[in-house]
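Participant: mind looking at a prediction? Sequence and model below.
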Amino acid sequence: MCVYIYTHCGFITSLEFSTSSIFLLLVLLWIAMDHAADAQRTDLMTITRFVLNEQSKYSESRGDFTILLSHIVLGCKFVCSAVNKAGLAKLIGLAGETNVQGEEQKKLDVLSNEVFIKALVSSGRTCILVSEEDEEPTYVEPSRRGRYSVVFDPLDGSSNIDCGVSIGTIFGIYQLNDSHEPNLEDVLQPGKNMVAAGYCLYGSSCTLVLSTGTGVNGFTLDPSLGEFILTHPDLKIPKKGKIYSVNEGNAKNWDGPTAKYVEKCKFPTDGSSPKSLRYVGSMVADVHRTLLYGGIFLYPGDKKSPNGKLRVLYEVFPMAFLIEEAGGQAFTGKIRALDLVPKKIHERSPIFLGSYDDVEEIKALYAAAENGGRNE
């Protein structure tokens, strides 16, 4: 093959190259370009770097919280890997047991719970753990005890495991007074006392959304690096959205305000366009979409389940914490969600959360029903 090259003097010279030589030159050029791209990628904001930057803002920080988060991140990576190969590894299907909620446990549920229990205990920074899968709290032995309590749902949306729909992990963190032995009262606190909350979504990409009380940030796992990279800095939920998310299969059991609100979403009387219905059935997936696009997520209490279905400590509180930090609202039908004081670790509550204006509408309907002395 003949290649013509301009010399520095402006003359054209020709060189003879074999096809294999040309191929080698192209490979070397590609490698050089790839190394240049990799060099640019070294300045990425990883979740570890992000948390360390946040830690540096507090001179009194001992690094305990940073270590705890790193163990949570490790657990999320492990579960993400297990989810991705669940079918091949025969991790889908039932494990043959039921959890404290009376729900049949999936194999991945059991694995995910064990992963997070071990990751949190081995951090040496926790003293009491509450999991959806365990009937009683896990108390960490004194030699490995720290000053944080973690409440978590290791695998939310597990009924969707076998069909490949997005599932996730939800967690909330409390900082406790380490002057006494940990007890149940340490976790039966209102959600507003949490110091951090987050979720990890296992979908088309693995996304971890985190708030430490100073806004919300989203990180996406780069499989080639094995690192979560900051991809959604300072997330803010739109003030009003065009989507509502609810299980309409329960419509015949709804109370008046919920039924009226959904009717208004579908048949607005102010000339606006109807809202679109989007419902996955995995809280992590539905709340993640609501956070990014705006709108409202509803899981009300009804005639069949007066107290709602979602658990306060490890589903309602963390999600309400994140939504409020992003500029939205979370409401139970009676009060602000984060003001609830749970009496049991697996207590349930109705929940309405999402864009500020959309939640204001449902709050107004409940206020009107209360003032009228009845559910309209």
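Facilitator: Thanks, I have the structure now.

Participant: C-alpha only now, for contacts and for neighbours.
Facilitator: Fine.

Participant: name the residues of stretch 90-107 that are buried.
Facilitator: Using 16 or more other CA atoms under 10 Å as the test for burial, stretch 90-107 gives 91-93, 104-107.

Participant: could you list which of these belong to helices?
Facilitator: residue 107 (DSSP state H).

Participant: then this one, side by side with the first:
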Amino acid sequence: MPYRRTTFSKFIIDDQRRRGGGDTNLTALLNDVQTACKYIGTAVARGTLHPVANPLCGEPDAPPSGSPTPPSTNVHGEVQKPLDLIANEIMLRTCEYGGQLCGMASEEMDEPYAIPAEYPRGRYLLLFDPLDGSSNLEVNLTVGTIFSILRAPEGVEEPTVADFLQPGTQQVAAGFSLYGPADMLVASFGAGVHGFTMDREIGAYTLTHPDMRIPEAACEFAINASNERFWEPPVRRYVEECTRGRTGPRGQDFNMRWNACFVTEAYRILTRGGVFLYPRDVRPSHKPGRLRLLYEANPIGMLVEQAGGVASTGRERILDVQPTDLHQKVPVILGSKAEVERIVAYHAAHDRGEDAAFHAPLFGTRSIFLDTGTTPHA
């Protein structure tokens, strides 16, 4: 029966009880985050009917206070769409007043956001990408929100940038929302990954995907193939082997996907397996990678690992990367364990100068994995 379904709010309470006690501040913060996602989902669903309507007030808004007037660019040089700014404002306003946070940081803001003086301070830090994949809005494709929760250092009430620079292993919780045919919220609190679907009849995210696990078998990979000429040899090697299909060294056919929205790619990995690659390449501006460590790679990396997968830069576990900058970018390769470990092994062999030759005419070398059932060791 519908009234017996487990809502997101109930699941948080039950999960904390199972683990030995509740943290009311974390519960309240997660509830604020889900409320923000509901507001953002409402704004996205309006599409071009009300392109800059803010659901917090129900009418078109001026740009958020302190934010640049569109058209503008964020710290990454990306054009900010009106809904980018609206989503950012929604997250700030929904989460700032509850007393659980002492600071927030957003992909859309150059510096951390200070909690207004009239609100109490809490022990947590919230980092978020308010509207991931916003370029998809123009063609009515899925977009989402990504969030990461950290504990503030002891005694800190007015956090500086340095207080946010914690490795992904320090995350208390992480997750993302999807605004698509069905709105969803996928989250981990450190013990598994669980998916919740919006039940519009009651206005609540309800548990539909408990204990999500990334399938071991993989026959899909996701990469922007238009950048092939810039890839490093290990990535070229992997993609070449996949595209050769049954006649190649892998002995099976692969499908290639690319949605240009990280949360959509992550959700597909969680439900269908495979691997997602946004690697570094030879262009100077892309060598550090393209995805943001604190707002994207760390939270999605946590979910992938909690679901039994692997998240790597190609040379290092993502969650072990020590951040040095609030908007630091990293390469991202994540998904089914065996596939990511294969790619990591290719990077290691390349860095040691031990690349074996492909049979492919472009590369003239062959794979170090001749047996399609071989699992590499990173």
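Facilitator: Looks like it arrived, so ask away. Quick caveat, the model's predicted, so the values are computed rather than measured.

Participant: quick one: TM-score?
Facilitator: The TM-score (TM-score structural alignment, normalised by the length of the first structure) is 0.86; 336 aligned residues with a CA RMSD of 1.7 Å.

Participant: returning to that earlier point: now for the buried residues of stretch 90-107 of the first structure: which two are most distant?
Facilitator: By the measure CA to CA, 91 and 104 form the most distant pair in the buried residues of stretch 90-107 of the first structure, at 14.4 Å.

Participant: for stretch 146-158 of the second structure, which outside residues touch it?
Facilitator: Identification of contacts with stretch 146-158 of the second structure by CA atoms under 8 Å, 6 or more residues apart in numbering yields 102-103, 114, 121-132, 159, 163-164, 166, 170-177, 263, 294-296, 298-300.

Participant: need the buried ones from the residues you listed selected in ChimeraX.
Facilitator: The buried subset of the contacts of stretch 146-158 of the second structure, as determined by 16+ other CA under 10 Å, is captured in ChimeraX by this line:
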select :102,103,114,121,122,123,124,125,126,127,128,129,130,131,132,159,163,164,166,171,172,173,174,175,176,177,263,294,295,296,298,299,300
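
Participant: which of the contacts of stretch 146-158 of the second structure fall in strands?
Facilitator: 102-103, 124-132, 171-177 (DSSP state E).

Participant: residue in the second structure matching residue 162 of the first structure?
Facilitator: Using TM-score structural alignment, the equivalent of residue 162 of the first structure in the second structure is residue 138.

Participant: ugh, wrong one, I meant residue 78 of the first structure
Facilitator: Per TM-score structural alignment, residue 78 of the first structure is aligned with residue 39.

Participant: same deal with residue 300 of the first structure?
Facilitator: Match for residue 300 of the first structure (TM-score structural alignment): residue 279.

Participant: check residue 263 of the first structure too.
Facilitator: Residue mapping for residue 263 of the first structure onto the second structure gives residue 240, with TM-score structural alignment as the criterion.

Participant: which secondary structure element contains its match?
Facilitator: Taking DSSP states H and E as the definition, residue 240 of the second structure sits inside helix 233-243.

Participant: that helix vs the first structure - mean distance after superposition?
Facilitator: Aligned to the first structure and superposed, helix 233-243 of the second structure gives a mean residue distance of 0.5 Å (mean CA distance after the TM-score superposition for the first structure).

Participant: helix, strand, or coil at residue 221 of the second structure?
Facilitator: What DSSP: H, G, I helix; E, B strand; the rest coil gives for residue 221 of the second structure is strand.

Participant: what's it in contact with, if anything?
Facilitator: Listed by CA under 8 Å, 6+ apart, the contact partners of residue 221 of the second structure are 254-257, 274-277.

Participant: which of these are retained in the first structure?
Facilitator: Of the contacts of residue 221 of the second structure, the ones still in contact in the first structure (both residues aligned by TM-score structural alignment, their matches' CA atoms under 8 Å) are 254-257, 274-277.

Participant: what's the PyMOL line that selects buried ones from those?
Facilitator: To isolate the buried members of these in PyMOL, using 16+ other CA under 10 Å:
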select buried, resi 254+256+257+274+275+276+277
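
Participant: among the contacts of residue 221 of the second structure, name the ones in helices.
Facilitator: Using DSSP H, none of those sit in helices.

Participant: do a quick rundown of the strands in the stretch 51-200 of the second structure.
Facilitator: In the stretch 51-200 of the second structure, the strands defined using DSSP state E, counting those that start in this stretch lie at 53-54, 59-60, 72-73, 79-80, 101-106, 124-132, 143-151, 171-179, 184-188, 194-199.

Participant: distance check, the counterpart of residue 127 of the first structure in the second structure against residue 122 of the second structure.
Facilitator: Correspondence of residue 127 of the first structure to the second structure, assessed by TM-score structural alignment: residue 102. Separation of residue 102 of the second structure from residue 122 of the second structure (CA to CA, to the nearest Å) stands at 5 Å.

Participant: what do you get for residue 210 of the second structure?
Facilitator: 30 Å.

Participant: ok, now residue 36 of the second structure?
Facilitator: Counting by CA to CA, the gap from residue 36 of the second structure to residue 122 of the second structure is 18 Å.

Participant: next one: residue 129 of the second structure
Facilitator: 21 Å.

Participant: same check, this time on residue 202 of the second structure
Facilitator: To residue 122 of the second structure, residue 202 of the second structure is 30 Å away according to CA to CA.

Participant: for residue 176 of the first structure, grab the count of nearby residues.
Facilitator: As a burial measure, residue 176 of the first structure scores 18 neighbours (other CA atoms under 10 Å).

Participant: ignore the last one, residue 36 of the second structure
Facilitator: 24.

Participant: and it, that one's in a helix?
Facilitator: Yes: when three-state DSSP is applied, residue 36 of the second structure is found to be in a helix.

Participant: could I get the contacting residues of it?
Facilitator: By CA under 8 Å, 6+ apart, the contact list for residue 36 of the second structure reads 90-91, 94-95.

Participant: for residue 200 of the second structure, same thing?
Facilitator: Contacts of residue 200 of the second structure (CA under 8 Å, 6+ apart): none.

Participant: quick check: the equivalent of it over in the first structure vs residue 77 of the first structure, distance?
Facilitator: Counting by TM-score structural alignment, residue 200 of the second structure corresponds to residue 223 in the first structure. As for residue 223 of the first structure, its distance to residue 77 of the first structure is 10 Å (criterion: CA to CA).
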